[in-house]
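Asks: no sequence for this one, just the structure:
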């Protein structure tokens, strides 16, 4: 299947991005770029490709359903980066690229003769996005790192789950996704700086541990000034009430978040218990936090007396913040998410009609889009992209036969 030329959509059209790396954190930076119109060229090992091509428990006609999420809107070339000829091909691509994304173990680029200083010598405008477990410097830099370890070592996993139970992992690779978002943010800042100050690129050093650590809100300052070590708090947050999950009569759980004083007064009205808002135990945010268990019990007793439809109707009528705990089936069916483009039905020659996540955030003038669901064949743009470097068909055939591409 021939890959399409880059589409003319989104605020990043015209930006050329070379993506080297595999699995989640690095490639998801490339996905963010591609979703908003950048020409993302994914470099894969010949005959192997990105392992995400084969990840995921479910298949459609033998094809993984994870790959089209990570690969959409990208083009694929193959290059053996352990071979000097493969390295040279990628260096030639980088001479006029805007961004390089890599998530190899620190030191790997240097081993291949593609250190930042060497790359900036051939393209001073290049922004180099480096994603790793622990960053490019520091005592742990040389360690391999995955999302689960970054979540654990950053302190994030410690506060997840319930007291007196082993801290569970999240059902997604949250550390990878967070790191990709921070790396994308850093890339955009570096591009902005480059284009304002004379056109020189720089290195964006994004670590999984630090990305998770950045999400810990007031944990550090609380520990610094009071010695308090935040602990797991189950389905709610310590001293924040009411903000928890509550059952309906059918046993369906709904999140109710009414910890702000004005919102709690609305919830009290919805419960036909307006006097609760004047109760000394619940009159303001601070005292509600001290009596959270009592308050949660009162709300749960009320909520489970009502069918879900009636419970929702009361909460909506009183403008209380709430939300059901949706499964993915319920998300996909939700009319609001459909109207917002959060889930989209795409026609694809390999998958037929397939429902995929949309492109976010929504931009009013230059929105992102999904042009296609990505390359099924490793190196399917070799002829197109390497041909633009001046390599003839015979040259490409020889390099392919020798395992270089």
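Replies: In hand now; what should we look at? For clarity, every value in this text was computed on a predicted model and none was experimentally measured. Residues are numbered from 1 along each chain as shown.

Asks: contacts, neighbours, all on C-alpha from now
Replies: Fine.

Asks: longest helix of the chain?
Replies: Taking DSSP state H as the criterion, the chain has its longest helix at helix 174-196.

Asks: Could you name the helices and strands sitting against it?
Replies: For helix 174-196, the packing partners by 3 or more CA pairs under 8 Å, 6 or more residues apart in numbering; DSSP states H and E come out as helix 25-35, strand 127-132, helix 147-153, strand 203-207, helix 208-213.

Asks: now the ones you listed as TSV including mean neighbour count and distance to residue 260?
Replies: Compiled in TSV, the helices and strands packed on helix 174-196 are given as follows (neighbours: other CA atoms under 10 Å; distance: least, CA to CA, whole Å):
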stretch	mean neighbour count	distance to residue 260
helix 25-35	27	35
strand 127-132	26	38
helix 147-153	21	30
strand 203-207	23	35
helix 208-213	25	26
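
Asks: So for residue 383, which of the ones you listed sits nearest?
Replies: Across the helices and strands packed on helix 174-196, residue 383 has its closest neighbour in helix 25-35 (20.7 Å, CA to CA).

Asks: Now do the closest one and strand 203-207, the angle between them.
Replies: 120 degrees (axes from the mean of the first three to the mean of the last three CA atoms, to 10 degrees).

Asks: With distance to residue 121 as new columns, can the helices and strands packed on helix 174-196 be given to me in JSON lines?
Replies: Compiled in JSON lines, the helices and strands packed on helix 174-196 are given as follows (distance: least, CA to CA, whole Å):
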{"stretch": "helix 25-35", "distance to residue 121": "24"}
{"stretch": "strand 127-132", "distance to residue 121": "13"}
{"stretch": "helix 147-153", "distance to residue 121": "33"}
{"stretch": "strand 203-207", "distance to residue 121": "14"}
{"stretch": "helix 208-213", "distance to residue 121": "29"}
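
Asks: of all these, which lies closest to residue 194?
Replies: From those, taking CA to CA, the stretch that ends up closest is strand 127-132, at 8.5 Å.

Asks: another structure for you, compare them:
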């Protein structure tokens, strides 16, 4: 699914770029966008790292990741050594950063299993709200892991209009994310998805099929 969406995004920007080129230079462009190439481009930031890596693979930025709390999940990110120190302070484990097993990103990667056991057990002792408050106070990058329903109900999401309501026949009204960056005044109207086969007749007619041929074909399909 990620490659599907990425391919659409790359195709869109390629078309826009080609249109500008035709306007400014007077020459169009041939566009060739594939799932394979789009997936690789999405991982482009990993290419230099992959060329430099040797030996067994190690997890990056240990112990960054998602953690279960008493009532949910939170995601914690680590970018610098200071983030790990601050996280340990929030967990009331100031001893961890000075432990030789955990005093650097490479060491934490080597001793990942031991560290994850400590962090997982600790994070389950409090609620998500408590951890988010402590981590943010300690200047640690974190956020709750939410469902889509929770995301749509978030005051910030509602305030910036990040989602729209679609009335889909047969399903009722439900939320869908809006295209990021699109202004309401220029965004295309949000319309329901067509029913299965809703436009089959019209499409076949455009292809030169007669009414009798279309009726026979759709009758066989039914």
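Replies: In hand now; what should we look at? Fair warning: this is a prediction, and the values are worked out from it, not measured in the lab.

Asks: Report the TM-score for the pair.
Replies: After superposition, the two chains reach a TM-score (TM-score structural alignment, normalised by the length of structure 2) of 0.74; 209 aligned residues with a CA RMSD of 3.4 Å.

Asks: What span of structure 2 is the longest helix of structure 1 aligned with?
Replies: Mapped onto structure 2 using TM-score structural alignment, helix 174-196 of structure 1 spans residues 2-24.

Asks: Need the counterpart of residue 274 of structure 1 in structure 2.
Replies: In structure 2, residue 274 of structure 1 lands on residue 94 (TM-score structural alignment).

Asks: Please name the nearest non-neighbouring residue to its match.
Replies: residue 88 (5.5 Å; CA to CA, 6 or more residues apart in numbering).

Asks: Quick one: the helices in the stretch 251-400 of structure 1, in order.
Replies: Ranges of helices within the stretch 251-400 of structure 1 are 261-270, 285-290, 292-303, 308-317, 328-333, 335-339, 382-388, 393-401, based on DSSP state H, counting those that start in this stretch.

Asks: Ok, which of the ones you listed comes nearest residue 18 of structure 1?
Replies: That would be helix 382-388 among the helices of the stretch 251-400 of structure 1, by CA to CA, at 11.7 Å.

Asks: What is that closest one packed up against?
Replies: The contact analysis (3+ CA pairs under 8 Å, 6+ apart) places helix 382-388 of structure 1 against strand 75-78, helix 393-401.

Asks: which parts of that helix are buried?
Replies: By neighbour count with 16 or more other CA atoms under 10 Å, helix 382-388 of structure 1 contains the buried residues 382, 383, 384, 385, 386.

Asks: Closest one of these to residue 202 of structure 1?
Replies: residue 385 (25.3 Å).

Asks: Next up, the contacts around the closest one.
Replies: residue 77 (CA atoms under 8 Å, 6 or more residues apart in numbering).

Asks: From residue 361 of structure 1, how far off is it?
Replies: Using CA to CA, to the nearest Å, one gets 30 Å for the distance from residue 385 of structure 1 to residue 361 of structure 1.

Asks: Pull the number of nearby residues for residue 135 of structure 2.
Replies: A count of nearby residues for residue 135 of structure 2, using other CA atoms under 10 Å, gives 22.

Asks: ok, and the closest non-adjacent residue to it?
Replies: residue 90 (6.0 Å).

Asks: I figured that neighbour was touching residue 134, is that so?
Replies: Yes: counting by CA atoms under 8 Å, residue 90 of structure 2 sits close enough to residue 134 to count as a contact (5.6 Å).

Asks: Can you tell me the closest non-neighbouring residue to the equivalent of residue 128 of structure 2 over in structure 1?
Replies: Matched across to structure 1, residue 128 of structure 2 falls on residue 308, judged by TM-score structural alignment. Nearest residue to residue 308 of structure 1 in three dimensions, chain neighbours excluded: residue 248, at 5.2 Å (CA to CA, 6+ apart).

Asks: same question, residue 123 of structure 2
Replies: residue 69 (5.4 Å).

Asks: so that neighbour touches residue 132, yeah?
Replies: No: using CA under 8 Å, residue 69 of structure 2 makes no contact with residue 132, being 10.5 Å away.

Asks: which one in structure 1 is aligned with residue 191 of structure 2?
Replies: By TM-score structural alignment, residue 191 of structure 2 lines up with residue 373 in structure 1.

Asks: do you know how far its match is from residue 381 of structure 1?
Replies: From residue 373 of structure 1 to residue 381 of structure 1 the distance is 15 Å (CA to CA).

Asks: Kindly report the same for residue 195 of structure 1.
Replies: Taken as CA to CA, the span from residue 195 of structure 1 to residue 381 of structure 1 is 29 Å.

Asks: So the two - more neighbours on which side?
Replies: A direct count of neighbours by other CA under 10 Å for residue 195 of structure 1 and residue 381 places residue 381 higher, at 22 against 12.

Asks: separation between that one and residue 118 of structure 1?
Replies: 26 Å.

Asks: what sits against the residue nearest to residue 4 of structure 2 when sequence neighbours are not counted?
Replies: Counting by CA to CA, 6+ apart, residue 35 is the residue found nearest to residue 4 of structure 2 once chain neighbours are left out, at 6.5 Å. By CA under 8 Å, 6+ apart, the contact list for residue 35 of structure 2 reads 3, 4, 6, 7.

Asks: For residue 35 of structure 2, what is the corresponding residue in structure 1?
Replies: Using TM-score structural alignment, residue 35 of structure 2 lines up with residue 208 in structure 1.

Asks: what does residue 81 of structure 2 give?
Replies: Under the alignment (TM-score structural alignment), residue 81 of structure 2 maps onto residue 261.

Asks: Pull the distance from the longest helix of structure 1 to the chain's centre.
Replies: Distance of helix 174-196 of structure 1 from the chain centroid (CA atoms, centre = their mean, to the nearest Å) equals 12 Å.

Asks: If you count neighbours, what's buried in it?
Replies: Across helix 174-196 of structure 1, burial judged by 16+ other CA under 10 Å covers 174-184, 186-187, 190-191, 194.

Asks: Identify the farthest-apart pair in the residues you listed.
Replies: 174 and 194 (30.0 Å).

Asks: I'd like the distance between the spatially most central residue of structure 1 and residue 26 of structure 1.
Replies: Among the residues of structure 1, the one closest to the centroid is residue 177, at 2.9 Å (CA atoms, centre = their mean). To residue 26 of structure 1, residue 177 of structure 1 is 9 Å away according to CA to CA.

Asks: Need the winner for burial among the helices and strands packed on helix 382-388 of structure 1.
Replies: The highest mean neighbour count among those, using mean count of other CA atoms under 10 Å, belongs to strand 75-78: a mean of 26.

Asks: That one corresponds to what range in structure 2?
Replies: Using TM-score structural alignment, strand 75-78 of structure 1 finds no match anywhere in structure 2.
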